[in-house]
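Peer 1: Predicted model and sequence follow; I will ask about them next.
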Amino acid sequence: MNVQRRKIGDREVYPVGLGCMNICHAYGPPLPEDEARALLVKAFDLGYDFFDTATLYGFGRSEELIGEALGAHRQDLFLASKCVLGFRDGKRILDGRPEVIKAACEASLKRLKTDVIDLYYLHRPDPNVPIEDSVGALADLVSEGKIRFAGLSEMGAEQLRRGAAVHPITAMQSEYSLWVRNPEIAVMQACEELGTALVAFSPVGRGFLADPPADPATFHETDMRLSIFPRFKAENYAGNLPLLDAAKAMAEEVGCSVAELAIAWTLAKGPNVLPIPGTTNLKHLEENFRAAEVTLTSDQVARLDAHFAPERAVGPRYNAMGQASVTTEMYDFERADG
């Protein structure tokens, strides 16, 4: 099947990219490094060309693995990384000062083994630094040829517009899936107005929209889904499981897996939407890639929209600590539960 590529900046990429967080941390122990490199090479061989990482992932190790595994193919890749959320002396930090952003970029360039990063995001807003100052640093990095495009992550429409007034924002990265619809409140409209791509992370609902769905009872004790994401708490998770019945029925109707359906739904939400599912599983890597071949009718999309209406989710997206670090708009029911 001939898959229509999607534009990000001045590049056209395969519609489904690869999020490179959980090869190093987040959902339990990291992959053994030889397996992580093999997964990255397999992704490239399949046809993935948009790889999304961050300074924070594995405290820089995700970037290094990409540089090691795919450095020889640099000209064929669209590389994205992130700053502001970083690390110092082995501890997580949040620092959006221009000089810190520029130093972080230099370090990322070395780890990625490249002279330029295609897309460089502010990973989170720094409440102590005006967004205009942080985006100004990205503008300087573009002028210096260190990065090609500027991006924001987990921010609301107001900050997107404020940032875009300083320098064009090529992409906004937000969590977006059938289970997490928050960008529909305001961010998607702002992206459309500004010509900004929406890079949808966790389009498979952090594993919830898989078949079988991720089961909290099997999570490793270090899996951050147990501590940061209330929808995976036992009582909330049980309340969310019935949502999957319609997804399974629709997947059977379409002739695909639930994960493919979930990714295809994000793709159906607009030509500027680019999902970046992450995985440590080679079978899932192939499955996610195939999702770009799944076409949903407008009726199927509308039925999924209705069944996964935001208020039907049980529990807020983040706990209080997680929510405090983002400015993405919230639904009223999340405020009540938070």
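Peer 2: Everything's here; your move. Residues are numbered from 1 along each chain as shown.
Peer 1: switch to C-alpha atoms for all contacts and neighbour counts from now on
Peer 2: OK.
Peer 1: For stretch 70-90, buried residues please.
Peer 2: With burial defined by 16 or more other C-alpha atoms under 10 Å, the residues of stretch 70-90 counted as buried are 70-71, 74, 77-87.
Peer 1: quick one: which of those is nearest Asp332?
Peer 2: Distances from those to Asp332 were compared by C-alpha to C-alpha; the smallest belongs to Leu85, at 27.5 Å.
Peer 1: Touching, the closest one and Asp95? I think so.
Peer 2: Yes. Judged on C-alpha atoms under 8 Å, Leu85 makes contact with Asp95 at a distance of 6.7 Å.
Peer 1: just the strands in this structure please.
Peer 2: Counting by DSSP state E, one finds strands in the chain at the ranges 6-8, 11-13, 18-19, 50-52, 78-83, 85-88, 91-94, 117-122, 147-153, 169-175, 197-201, 273-275.
Peer 1: Can you get me a residue count around the residue nearest to Glu221 when sequence neighbours are not counted?
Peer 2: Sequence neighbours aside, Gly28 is the residue nearest to Glu221 in space, at 7.1 Å (criterion: C-alpha to C-alpha, 6 or more residues apart in numbering). Here the neighbour count serves as a burial measure; for Gly28 (other C-alpha atoms under 10 Å) it reads 16.
Peer 1: Likewise for Ala38?
Peer 2: Close neighbours of Ala38, defined as other C-alpha under 10 Å, add up to 15.
Peer 1: Equivalent analysis for His307, please.
Peer 2: Under the criterion other C-alpha under 10 Å, the count of neighbours that His307 has is 16.
Peer 1: let's bring in a second model and compare:
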Amino acid sequence: MKNQKEPQKSTEQEKKGNNRRDFLKSGVLAGAGLAVGTIAFASCKDEKEIQEKRKQPQNSSKRKLGTLEVSALGLGGLPVNGFYGGGIREQKHVNKLYQGAYENGLTFFDTAEVYGPLTNENQVGAAVKPFRKDVVIATKFGFNVDQVTGERKGIDSRPETIRSAVEGSLKRLRTDYIDLLYQHRVDPNVPIEDVAGTVKDLIQEGKVLNWGLSEPGLNTIRRAHAVHPLSAIQNEYSLWTRDSEAEVLPLCEELGIGFVPWCPLGYGFFAGAINENTRFSQGDFRTILPRTTPENLKQNLQLLYFVKEWGLRKNATPAQISLAWLQAHKPWIVPIPGTSKLVHLKENLRANNINFTPEELNEFHTELSKIQVAGAKNIQPIVDDMGVESAPKK
């Protein structure tokens, strides 16, 4: 997708355009409907040069997802794929972002077959190629996606579809193994034992090293884990979406499974760029997100103001407080905020240096419990695919 030259902006327009996590027009759902464009793959620096220039990470803390060691924060791939507007980023821009992440100690990169579809895996694969052996790549299967056109035809986790998806992912990621492979959404028509058995075979073949589930039902987690141990569960989890705390997190702790919050900044809400006067452009996903509609936004801003107050206490941004709060729950929780800007990535990484004492966490949760969140956590089509149980094994 080629970027057209924009007319010169006024100073006020520039300020607005450069606002933290400024979302442009977006009418697509997570992992679906992104425009498929031609990606011009700029050449990466060779591995030796990058290794020589690599900086000492500002925070080298690591965490465990099951037995898989990852950086304390990950990087979600959707923003560079144009999900939040601005079109698919040029590969040279993506290379710089991912190299910057690597040089600053972030080595956990999340993508999926349906991000594009197909294009984001290409972006990530090209960007991390010079230092592939030093990083962890997570990707996802779970939909019937044409491996040539990218046409998506619905949820599908039949064994043959899984194998086709993995072969396509390996090719696009320019690798011979996937560190962490998720089922993107549970297929209610395929027993999870068949899914787990197929992934177990792929692990034995060396094509996959670890596996996980995204937004599964509780019983499905237990059944999948019994066939082959899960390394991670990836669910939506943030200051305004906390339903995983009731049952999913305790189950993860019981079974020794890591937890990866997606959308940890609430579609950019906790990045602090939204106020009571914000009006989203036509096509922006947040125009239909229940919690950012005009009737609910005023109430939900009370939550943002609360986070900003804690930011003043901790000398941190709202994004940093939001991420550090997630990390403070358990040492096996690894948020994956997405961004297309290196400055925002570095800002997020400073969350690794923010600590909450037990007393502060208690105070935080006491105050947080008094704030009522208005609106459903997501639009109904997305919610309908969450917490699904797979078909019983006959």
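Peer 2: Alright, I've got the coordinates. Predicted model, so just to flag it, every value in this text is computed and none were measured.
Peer 1: what's the TM-score here?
Peer 2: Structural agreement between the overlaid chains, expressed as a TM-score with TM-score structural alignment, normalised by the length of the first structure, amounts to 0.91; 328 aligned residues with a C-alpha RMSD of 2.1 Å.
Peer 1: follow-up on the earlier one: show me the one of the strands of the first structure that comes nearest Ala43 of the first structure.
Peer 2: Taking C-alpha to C-alpha as the criterion, Ala43 of the first structure comes closest to strand 18-19 out of those, the separation being 7.9 Å.
Peer 1: ok, and what's touching that closest one?
Peer 2: Strand 18-19 of the first structure has contacts (C-alpha atoms under 8 Å, 6 or more residues apart in numbering) with Ala43, Tyr48, Phe50, Phe51, Asp52, Thr53, Phe201, Ile276, Pro277, Gly278, Thr279.
Peer 1: Now with 6 Å, please.
Peer 2: Taking C-alpha atoms under 6 Å, 6 or more residues apart in numbering as the criterion, the residues outside strand 18-19 of the first structure that touch it are Phe51, Asp52, Ile276, Pro277, Gly278.
Peer 1: The stretch 251-394 of the second structure: helices as residue ranges?
Peer 2: Listed in chain order, the helices of the stretch 251-394 of the second structure (DSSP state H, counting those that start in this stretch) span residues 294-314, 318-329, 342-349, 358-368, 380-384.
Peer 1: Mean distance between the first one and the first structure after superposition?
Peer 2: The one in question is helix 294-314 of the second structure. After superposition onto the first structure, helix 294-314 of the second structure sits on average 1.2 Å from its aligned residues (mean C-alpha distance after the TM-score superposition for the first structure).
Peer 1: what does that helix correspond to over in the first structure?
Peer 2: Aligned by TM-score structural alignment, helix 294-314 of the second structure corresponds to residues 234-254 of the first structure.
Peer 1: and that stretch, which residues are buried?
Peer 2: Of the residues in stretch 234-254 of the first structure, those with enough neighbours to count as buried (16+ other C-alpha under 10 Å) are Tyr237, Gly239, Asn240, Leu243, Leu244, Ala247, Lys248, Met250, Ala251, Val254.
Peer 1: For Glu63 of the first structure, state which of those residues is nearest.
Peer 2: The nearest member of these to Glu63 of the first structure, counting by C-alpha to C-alpha, is Tyr237 at 32.8 Å.
Peer 1: for the closest one, what are its contacts?
Peer 2: Arg231.
Peer 1: so how far is Leu40 of the first structure from it?
Peer 2: If you measure Tyr237 of the first structure against Leu40 of the first structure using C-alpha to C-alpha, to the nearest Å, the figure is 31 Å.
Peer 1: for Val301 of the first structure, same thing?
Peer 2: As judged by C-alpha to C-alpha, Val301 of the first structure and Leu40 of the first structure stand 31 Å apart.
Peer 1: quick one: which of those two has more around it?
Peer 2: Neighbour comparison, Val301 of the first structure and Leu40: the larger count goes to Leu40, with 24 against 19 (by other C-alpha under 10 Å).
Peer 1: Map that one across to the second structure for me.
Peer 2: Alignment of Leu40 of the first structure against the second structure is given by TM-score structural alignment, with Tyr98 as its counterpart.
Peer 1: give me the number of residues near the residue nearest to that match when sequence neighbours are not counted?
Peer 2: When the adjacent residues along the chain are set aside, Tyr98 of the second structure lies closest to Ala127, with 6.1 Å between them (C-alpha to C-alpha, 6+ apart). Other residues lying near Ala127 of the second structure total 27 when counted by other C-alpha under 10 Å.
Peer 1: repeat for Glu286 of the first structure
Peer 2: As a burial measure, the neighbour count of Glu286 of the first structure was computed by other C-alpha under 10 Å and equals 15.
Peer 1: list the contacts for the residue mapped onto Lys171 of the second structure from the first structure?
Peer 2: Per TM-score structural alignment, the equivalent position to Lys171 of the second structure in the first structure is Lys110. When the contact criterion is C-alpha under 6 Å, 6+ apart, Lys110 of the first structure has no partners at all.
Peer 1: try Phe229 of the first structure
Peer 2: Contacts for Phe229 of the first structure were tallied using C-alpha under 6 Å, 6+ apart; they are Tyr318, Asn319.
Peer 1: hmm, 8 Å instead?
Peer 2: Taking C-alpha under 8 Å, 6+ apart, we find Phe229 of the first structure in contact with Pro316, Arg317, Tyr318, Asn319.
Peer 1: Likewise for Arg5 of the first structure?
Peer 2: For Arg5 of the first structure, counting by C-alpha under 8 Å, 6+ apart, the contacting residues are Glu12, Val13, Tyr14, Pro15.
Peer 1: which residue in the second structure lines up with Gly96 of the first structure?
Peer 2: Aligned partner of Gly96 of the first structure by TM-score structural alignment: Ser157.
Peer 1: Am I right that that match is in contact with Val195?
Peer 2: Yes. With contact defined as C-alpha under 8 Å, Ser157 of the second structure counts as touching Val195 (6.6 Å).
Peer 1: quick one, which of the two is more surrounded?
Peer 2: Counted by other C-alpha under 10 Å, Ser157 of the second structure and Val195 do not tie: Ser157 has more neighbours, with 27 against 21.
Peer 1: those helices in the stretch 101-250 of the second structure, which residues are they?
Peer 2: So, for the stretch 101-250 of the second structure - with DSSP H, counting those that start in this stretch - the helices run 119-128, 159-172, 192-204, 218-227, 248-255.
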